[in-house]
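Enquirer: here are the coordinates; sequence isn't available:
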């Protein structure tokens, strides 16, 4: 016999979760009232696939050096890539630099606040556009990340894990829970992410500490194991092309002169994998041929 999740009335989560968030939220820079929209945009770029504890020091350094889009736009893209350092996925640095140029040239140096205008910026996808519009400007939009999807899957749908991402389904579910008040909606977006990050975690969730424990559909069903479709698991980093790309990028960042092919050859023994990684960096615009070697983009 199939057991269905108990119905959770739409909008029932936000009063409890918002109260919990106001009392328990971590003090993160981008949540402070005096944090600029540019700071929020930079933080969202950096937080993509990168843990909070690694982002905060780099974000602080970045905003001290480039406090506005115009400051970043005034330097070559290579400087953005160098400053990105070990955050990983350095194409984000190129995209952020391109977005800074676009903001400076098209929007008088001010980060736009509409989702449509934000989406026109290089490197800004649906999630980032909604996050900036909601968190920097207080607009009422559903903002859905991995943590949000997991909280909704458990608390509302009674599933131990979320199904693979579906923009239409995920935004509709979050919209059904979003408070009508703009300020409360922004808090709820942040609160759902926070709950997924520190309590309703993927592994070892702290259900006894959860503010939604009395209404959580997953708990009411006895924590059934998720048996649906799963997202594709990323391959391990060690020995991967990503690792080789990272080694080459570190070498390019370490100097302002061209890095020779012989120097790159010494970074990794597998020539085919090394050449493949270098070729991908050239395609991405992160490495540029120069004087018989390679440099960061200028």
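Expert: Perfect, I can see it now. As the structure is a computational prediction, the values presented were derived from the model and not from experiment.
Enquirer: From here on, just use CA atoms for contacts and neighbour counts.
Expert: Fine.
Enquirer: Name the residues of stretch 205-223 that come out as buried.
Expert: 210-212, 215-220 (16 or more other C-alpha atoms under 10 Å).
Enquirer: same deal with stretch 182-200?
Expert: Within stretch 182-200, the residues scored as buried using 16+ other C-alpha under 10 Å are 184-197, 199-200.
Enquirer: Just those residues: which are in helices?
Expert: Among the buried residues of stretch 182-200, DSSP state H puts 184-197 in helices.
Enquirer: Below is an additional structure, to be compared with the one above:
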């Protein structure tokens, strides 16, 4: 790890305490936090994929009223599930959530480990870590775009990653090392909250950031420079279209020749 990462790890206990103290005083009062349950956590995680909190809140309330638990969701038909999701978009999330509920109610017991959740439909590395750490206290770090941004800034990591996914993989060992194993769920939520409300992509609120004293990028005065993502290479493509018109002849009038594209072919 870099010298800045080593410096952060040397003060990890103070960082964890400062982060949690800030979170408990400043966290947003959200329905899945105030009266937490596994079901609420799972539904919120699915809805928050590709959707902002303020947008999904009314849909979350409507969903809980109609389908209050895994049993109700599993018993619903797909048409009703999709209808309740209407307005949020990315309907694959709704279908995957439906499949997950049916898989869970068929099990003799709810799994409690990240590894077991990864075997369930619709669950990936991020959601498995979030669900099991928040609900069951599993000692696994959540690494999403917010966490990548925070860790890259805390350490002023100058690596130019291909994208956020590759940055997340590279920073996961640091996230695991910083994780508060005594309170992993609150730690993960605190990191995500900090990234969503303070350590934002643009115009981060460094002057009010509780963990500024631990941040190498803030000390350097250029937090928005991190994380560094390599510029995407855009390939120029030239599209040529041609029409073939057969002139009138002895057989009859002029004709325009068309070719039917196979339904499975890629279209321009």
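Expert: Yep, it's here. Given the structure is predicted, the values throughout are model-derived calculations rather than measurements.
Enquirer: And the TM-score between them?
Expert: Between these two chains, after superposing, the TM-score reads 0.77 (TM-score structural alignment, normalised by the length of structure 2); 230 aligned residues with a C-alpha RMSD of 2.9 Å.
Enquirer: Let me have the buried residues of stretch 205-223 of structure 1 in a markdown table, extended by distance to residue 93 of structure 1.
Expert: Compiled in a markdown table, the buried residues of stretch 205-223 of structure 1 are given as follows (distance: C-alpha to C-alpha, whole Å):
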| residue | distance to residue 93 of structure 1 |
| --- | --- |
| 210 | 36 |
| 211 | 37 |
| 212 | 38 |
| 215 | 42 |
| 216 | 39 |
| 217 | 41 |
| 218 | 39 |
| 219 | 41 |
| 220 | 44 |
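Enquirer: from those residues, which is closest to residue 241 of structure 1?
Expert: Taking C-alpha to C-alpha as the measure, residue 241 of structure 1 lies nearest residue 218 of these, at 38.7 Å.
Enquirer: In this model residue 150 seems to touch that closest one, though I could be wrong.
Expert: No - applying C-alpha atoms under 8 Å, one finds residue 218 of structure 1 not in contact with residue 150, separated by 11.0 Å.
Enquirer: any residues in contact with both of the two?
Expert: residue 160 (C-alpha atoms under 8 Å, 6 or more residues apart in numbering).
Enquirer: where do the strands sit along structure 1?
Expert: Taking DSSP state E, the strands of structure 1 run over residues 288-290, 293-295.
Enquirer: corresponding residues in structure 2 for the last one?
Expert: Alignment of strand 293-295 of structure 1 against structure 2: no match, by TM-score structural alignment.
Enquirer: Tell me which other helices or strands that strand touches.
Expert: Helices and strands in packing contact with strand 293-295 of structure 1 are listed as strand 288-290; criterion 3 or more C-alpha pairs under 8 Å, 6 or more residues apart in numbering; DSSP states H and E.
Enquirer: Please identify the buried residues of the strand it packs on?
Expert: When burial is assessed from 16+ other C-alpha under 10 Å, strand 288-290 of structure 1 yields the following buried residues: residue 288.
Enquirer: Show only the entries of the buried residues of stretch 205-223 of structure 1 found in helices.
Expert: Counting by DSSP H, the buried residues of stretch 205-223 of structure 1 place 217-220 in helices.
Enquirer: Pretty sure residue 8 is one of the things residue 215 of structure 1 touches, is it not?
Expert: Yes - Residue 215 of structure 1 is within contact range of residue 8, at 7.2 Å (criterion: C-alpha under 8 Å).
Enquirer: In structure 1, what sits opposite residue 177 of structure 2 in the alignment?
Expert: Alignment note (TM-score structural alignment): residue 177 of structure 2 maps to residue 176 of structure 1.
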